[in-house]
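**Student:** Okay, here's the prediction I keep looking at, along with the sequence it came from:
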Amino acid sequence: MVVTSKYLVPKGYTAITLFPFILLRDKQFNNPELLNHERIHLRQQAELLIIPFYIWYSIEYLIRLIYYKNKQKAYRNICFEREAYACEGNPAYLKHRQPWRFLKYIKH
């Protein structure tokens, strides 16, 4: 379910996915790449049964933050984000995506 709210999405972000919702800061319904990116996150969250996804995401972010010493680089190198950014331009990606595909993007 897609919801638009400038109050629920943190400043600096266009969208955030909190299962089962995709929250958009502005009306981005006509941005297919952004919506596909967030739908990839929905699939990742469902695969990991939601709570473990957020734990893994947080831990990996902290590890990468220590390594890169840069918030943006740490965020962009989380395996979940790497998969979503790499595949957001492919509208058919989720139809053919193999389970646990984000593991391919965990490399350093």
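**Tutor:** In hand now; what should we look at? Numbers count the residues shown, from 1 in each chain.

**Student:** CA atoms for contacts and neighbours, from now on please.
**Tutor:** OK.

**Student:** so what's the residue nearest the centre of the chain up against?
**Tutor:** Central residue of the chain (C-alpha atoms, centre = their mean): His41, 4.3 Å from the mean position. Counting by C-alpha atoms under 8 Å, 6 or more residues apart in numbering, His41 makes contact with 17, 80, 84.

**Student:** alright, now check it against this:
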Amino acid sequence: MVLISKYLVPKGFVGITLYPFIFLKYGSLKANRFLINHERIHLRQQLELLIVPFYVFYGIEFLIRFIRTKNKYVAYQNISFEREAFENEKDLDYLNSRPFFKFLKYM
């Protein structure tokens, strides 16, 4: 389910996925198929890891990458979950053929 909330989406971002919802900063972003696909990839990742462990791994990986790079944006872009989503967001059929635990390839 896609919801609009400019207050839940962090500054500098246009969308965030908190299972089972996709929050977008602006209603017009609902038409952005690549953004929606990117966020749906995160929904699948969260479901595979039974939701809570996804957030734990995501946070730990962000902290490790932030310590290494000293740059929040670079750390964020290099999180394995984000790399999978960015790499495949333009393939609108990706989730139909994505194997289980595919994000492990990006670790």
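**Tutor:** Structure's in. What do you need? The shown structure was predicted, so the numbers you read here are calculated from the model rather than taken from an experiment.

**Student:** on that earlier part again, which of the contacts of His41 of the first structure are still contacts in the second structure?
**Tutor:** On the basis of both residues aligned by TM-score structural alignment, their matches' C-alpha atoms under 8 Å, what survives of the contacts of His41 of the first structure in the second structure is 17, 80, 84.

**Student:** Make sure I have this right: the first one is in a strand.
**Tutor:** Just to be clear, that refers to Thr17 of the first structure. Yes - assessed with DSSP: H, G, I helix; E, B strand; the rest coil, Thr17 of the first structure lies in a strand.

**Student:** The second structure: strands as residue ranges?
**Tutor:** 2-4, 15-18, 21-24 (DSSP state E).

**Student:** The first structure: helices as residue ranges?
**Tutor:** Per DSSP state H, the first structure carries helices over the ranges 32-47, 51-68, 71-76, 79-87, 93-96.

**Student:** State the distance from the residue nearest to the centre of the first structure to Lys69 of the first structure.
**Tutor:** Counting by C-alpha to C-alpha, to the nearest Å, the separation of His41 of the first structure from Lys69 of the first structure is 24 Å.

**Student:** CSV for the helices of the first structure, including distance to Tyr13 of the first structure?
**Tutor:** Shown next, in CSV, are the helices of the first structure (distance: least, C-alpha to C-alpha, whole Å):
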stretch, distance to Tyr13 of the first structure
helix 32-47, 11
helix 51-68, 16
helix 71-76, 12
helix 79-87, 13
helix 93-96, 23
